[in-house]
Structures are given as structure tokens and as C-alpha cells.
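>>> Give me coordinates for this.
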Amino acid sequence: MTDATGQWDWNRMSSILPELVLRKIATIRPPNNMLGSDVTGWRWEQNWSFTTKSAYEALSNYEVPSFDFKWLNIWHLKVPQRVKVFVWLVVHDRLLTNAERFRRHLAISDRCTWCQTSSETVDHVVRHCSTAISVRVAVIKPHLLNEFMTMSFLA
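Next up is the predicted model:
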């Protein structure tokens, strides 16, 4: 796509590319053998190779969270896998509560389905819902209850 002088061949490119693409190309220097061979590369990896991980991180602006040590052992808990997944969803604020569904216009109310007393947030579901109290009492040891009620869920 370059002419004999090494510059972009605008006549050739304008016949096959839209104006928007041509403007972007205009911001890029044409290939130059003096600078080395023109090769493709993935700029988000040091070795220029594409990985799904680097694509995900680039697209999501992913930063490694600073984990509270209490949550590091989620996957080592001796509980069913679905409980581990539930805990992971809570810690990462990904539990699809009615408050979140309402915010996304997927529900007509943000109220808790079980108790109907307040907005169904992650905190409400895990700590304050009257229906969840029986589960919490059965799962959380009494001497750890105060710490559980005050600790941050987010990793």
C-alpha cells in the first residue's frame, strides 16, 4: 500500500477504504526497511504475543485487587462448590440482587423477595434479611459473628 517513494499510496487506498480508515492510516508512518521489518504484534504483552488474558485485561481495565486475607481462602473452604461460588459473587459484588436488577431495569422493584422490608442489596441478603438470619446463625460461629457483621465484603 505504498508507492515507489515509500509513502502511502493514497490513490490506491482511497478506492477500497472508507474515509475514517484513511484518516487513521494518515497518523501512521509507512513501513520503512531502515527501521526493520514490519511485523504484527500485541502491544499488551512484553513478547508481543496475543493471549486471552491480556485481551481481557486490556478490555476491562483489569487491575489485580488487593485481597483481604480473610477472603483468600474461598476456594479452600470445605463446602459445596455452589457455596464457594456464592461467596465469590458476594466478595466481588457480582451477586444479582433485586437492587442491581432494578438498577438495570430488569425488575419492577428493588425490595427483598423474602422479607419485603428493604432494598435487596448484597449487605441485606447476607447480613440483615430476616430469612437469612437463620442461615447466618447456623453457618457463622458465635464468637465470629461481630467480626462478620462489621467486615467489608469487597475484596
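
>>> From now on I want contacts and neighbour counts done on CA atoms only, so please keep to that.
Will do.

>>> Show me what counts as buried in the helix or strand hosting E147.
Assigned by DSSP states H and E, E147 belongs to helix 145-150. Residues of helix 145-150 classed as buried: F148 (neighbour count, 16 or more other C-alpha atoms under 10 Å).

>>> which other residues reach that helix?
By C-alpha atoms under 8 Å, 6 or more residues apart in numbering, the list of residues contacting helix 145-150 from outside reads 127, 140.

>>> Please give the structure of this sequence too, so both can be compared:
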Amino acid sequence: MFWCVLHNSILTKDILIRRGTIVDPICSTCSLLEETISHAFVHCPQALQLWFEVFKPHAGSYSLIPTSDSVEELLKAWPTAIGLHLGKRV
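Just a heads-up that it's a prediction; the model follows:
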């Protein structure tokens, strides 16, 4: 799934609009911002809650999530944020 995210292959609303589909650009999950890949996977409150659960064993690294501008930036920072062994697997 992250491969698709990194290659903009997930059909978020911003991509659908670029392809000519008429759709409301606001995120259907939170109704706060435009739905982009970064919003859906990093900045949406629902995504942040999921990341919080993932990072729970490494609570000090959770601050990495809201400060990341994109999924790619988050994954690049992962090895130094959580530990080299887990980072290599991700």
C-alpha cells in the first residue's frame, strides 16, 4: 500500500479532480481539509489516531507524525525515529 501512496496511485479526491471527476474536494472522514494523500495518510485526525496506536510502544517518536509534510518524509525519517531494525523492515 505504501508503494501506491508514494507513487500517487491512491485515488484521493485531489487526484480524481485532476482527472476530471467532479467531486467535493473536502475529506469525507473529517470534513476539515481537502483530501490529498498526505492528508488521508498523515494529517487527517483519523489517520493521526491510527498512527498514535502504531507508535504507542515508541511514544516519544509520535511527534514525528504531525511534523511530517508527506508520507514519503515520514517513511524516510522512520529509521532514525524508531530504530534502525524496524526502519529497515518498513
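
>>> For N11 of the first structure, see how far away T117 of the first structure is.
Counting by C-alpha to C-alpha, to the nearest Å, the gap from T117 of the first structure to N11 of the first structure is 69 Å.

>>> Equivalent analysis for R94 of the first structure, please.
52 Å.

>>> more crowded one of the two?
Neighbour tally, R94 of the first structure and N11, criterion other C-alpha atoms under 10 Å: the higher count belongs to R94, 13 against 10.

>>> Checking the counterpart of the more buried one in the second structure next. Helix, strand or coil?
Aligned against the second structure by TM-score structural alignment, R94 of the first structure finds its counterpart in S9. The three-state label given to S9 of the second structure by DSSP: H, G, I helix; E, B strand; the rest coil is coil.

>>> if I pick S9 of the second structure, what's in contact with it?
Residues near S9 of the second structure by C-alpha under 8 Å, 6+ apart: none.

>>> Distance check, it against W3 of the second structure.
Shown here: S9 of the second structure relative to W3 of the second structure, a distance of 8 Å by C-alpha to C-alpha.

>>> just V42 of the second structure next, same as before
As judged by C-alpha to C-alpha, V42 of the second structure and W3 of the second structure stand 15 Å apart.

>>> what do you get for T21 of the second structure?
Counting by C-alpha to C-alpha, the gap between T21 of the second structure and W3 of the second structure amounts to 24 Å.

>>> Could you say which helix or strand holds the nearest residue to I10 of the second structure once chain neighbours are set aside?
Excluding its sequence neighbours, the residue lying closest to I10 of the second structure (C-alpha to C-alpha, 6 or more residues apart in numbering) is C4, at 6.0 Å. Secondary structure from DSSP H and E places C4 of the second structure in helix 2-6.

>>> any idea how far the helix or strand just after that helix is from the chain center?
Beyond helix 2-6 of the second structure in the direction of the C-terminus, DSSP H and E gives the next helix or strand as helix 13-18. Here helix 13-18 of the second structure is found 17 Å from its chain centre; the criterion is C-alpha atoms, centre = their mean, to the nearest Å.

>>> what's the mean distance for helix 13-18 of the second structure versus the first structure?
On superposition with the first structure, the mean distance recorded for helix 13-18 of the second structure (mean C-alpha distance after the TM-score superposition for the first structure) is 1.1 Å.
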